[in-house]
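1. from the sequence below, what's the structure:
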Amino acid sequence: MNWIVIVLVVVFAITLIVYLIRQNKKDEKTVVEFFNRETPDHDEESELNNEK
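-> This is a model prediction of the structure:
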């Protein structure tokens, strides 16, 4: 009886890990594309540094 529960938990954990890795890879592509499309605005950044 205990072995059945342990096997089910291990299978569920492995399935969850595989799902999260695949989802992370898909989200990583989306985030990289999003940040590559943005144009950096360095003027505001330099103004913040000049306030010191």
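
2. CA atoms for contacts and neighbours, from now on please.
-> Fine.

3. for Asn24, see how far away Ile14 is.
-> Between Ile14 and Asn24 the computed distance is 15 Å (C-alpha to C-alpha, to the nearest Å).

4. can you count the residues close to Val9?
-> Per other C-alpha atoms under 10 Å, the neighbour tally for Val9 reads 12.

5. before we move on, what about the one 5 residues further on?
-> Neighbour count of Ile14, defined by other C-alpha under 10 Å: 12.

6. one more, so I can put them side by side:
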Amino acid sequence: MIITNGERVMKNTKNRREKMLRIFEQILDETDDEKDLEELIEIIQDYIFKAEGADE
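-> Have a look, this model is predicted:
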């Protein structure tokens, strides 16, 4: 089976997203401080905004 460059990029993107999700879930599980959670949400939102800009 031949894997195209586009398929490889999609797989790498999916792997990065899954790793980040696991990291964020671990932080949420270990953090009780509301301020820390708010900062985490802001970081995630910034990442999503930058990622969406890169897609255009």
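
7. after superposition, what is the TM-score?
-> Superposed pair, TM-score by TM-score structural alignment, normalised by the length of the first structure: 0.52. Supporting alignment: 32 aligned residues with a C-alpha RMSD of 1.9 Å.

8. so where do the helices sit in the first structure?
-> Ranges of helices in the first structure, per DSSP state H, are 2-37, 42-50.

9. which of those helices sits most buried?
-> Comparing the helices of the first structure by mean neighbour count (mean count of other C-alpha atoms under 10 Å), helix 2-37 ranks first with a mean of 11.

10. roughly how far apart are the residue nearest the centre of the first structure and Ile17 of the first structure?
-> In the first structure, the C-alpha nearest the mean C-alpha coordinate belongs to Asn24, at 4.8 Å (C-alpha atoms, centre = their mean). Using C-alpha to C-alpha, Asn24 of the first structure is found at 10 Å from Ile17 of the first structure.

11. now swap in Arg37 of the first structure and tell me
-> 30 Å.

12. same check, this time on Glu45 of the first structure
-> Glu45 of the first structure is 39 Å from Ile17 of the first structure, by C-alpha to C-alpha.
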